[in-house]
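>>> Sequence and computational prediction follow.
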Amino acid sequence: MVKLLAWLVAAYAISPIDLIPDFIPVLGYLDDLILVPFGIMLVLRLVPAEVIQRCRLHADAIS
């Protein structure tokens, strides 16, 4: 379920289709500035701590 949410957040971030179109002054960009970081924060909270730690160790080993 968390993977699906992560995919949805990523798709919304790169999608040309927005909840509120960008040509509407201020509100068009405001939805991107609020929804994308909120979605990332939500995904990070839902991923178990051990998975994040294991991924960080793997990233350190690669670099």
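Received, thanks. Remember, it's a predicted structure, so these values are computed and weren't measured experimentally.
>>> going forward, measure contacts and count neighbours with C-alpha atoms only.
Noted.
>>> Just give me the neighbour total for Q53.
Number of residues near Q53 (other C-alpha atoms under 10 Å) recorded here: 11.
>>> try it against this one:
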Amino acid sequence: MVETSRGTSPQAVSLEDEIHLLRSKMEKLFQQENSFTSDIVIEISSLLDLKINEFMRNNRKNK
């Protein structure tokens, strides 16, 4: 397995980047919609939850 300068696998870095992008997108959509309960904000939030859970599972496996 190839390691990056952060000491994580390339897949983990990609997943981490995806999490940051989703969070940023969710924040922008919240500002546009001015609501945490709009369909699009909930959709992105749910996807973000899935990605965070995947990241946490991957970290447990690697320890």
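The structure has been received and is ready for your questions. Everything numeric in this text was worked out from a predicted model, so none of it was measured.
>>> Break down the second structure into its helices, ranges please.
Ranges of helices within the second structure are 10-33, 39-61, based on DSSP state H.
>>> Adding mean neighbour count, write those helices out as CSV.
Output for those, formatted as CSV (neighbours: other C-alpha atoms under 10 Å):
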stretch, mean neighbour count
helix 10-33, 15
helix 39-61, 14
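>>> From S38 of the second structure, how far out is M56 of the second structure?
M56 of the second structure sits 27 Å away from S38 of the second structure, going by C-alpha to C-alpha, to the nearest Å.
>>> same deal with Q32 of the second structure?
Distance from Q32 of the second structure to S38 of the second structure, by C-alpha to C-alpha: 10 Å.
>>> need the contact list for the residue sitting nearest the centre point of the second structure.
By C-alpha atoms, centre = their mean, the mean C-alpha position of the second structure lies nearest to I19, the distance being 1.8 Å. Taking C-alpha atoms under 8 Å, 6 or more residues apart in numbering, we find I19 of the second structure in contact with L48, K51, I52.
>>> Alright, that wraps it up for me.
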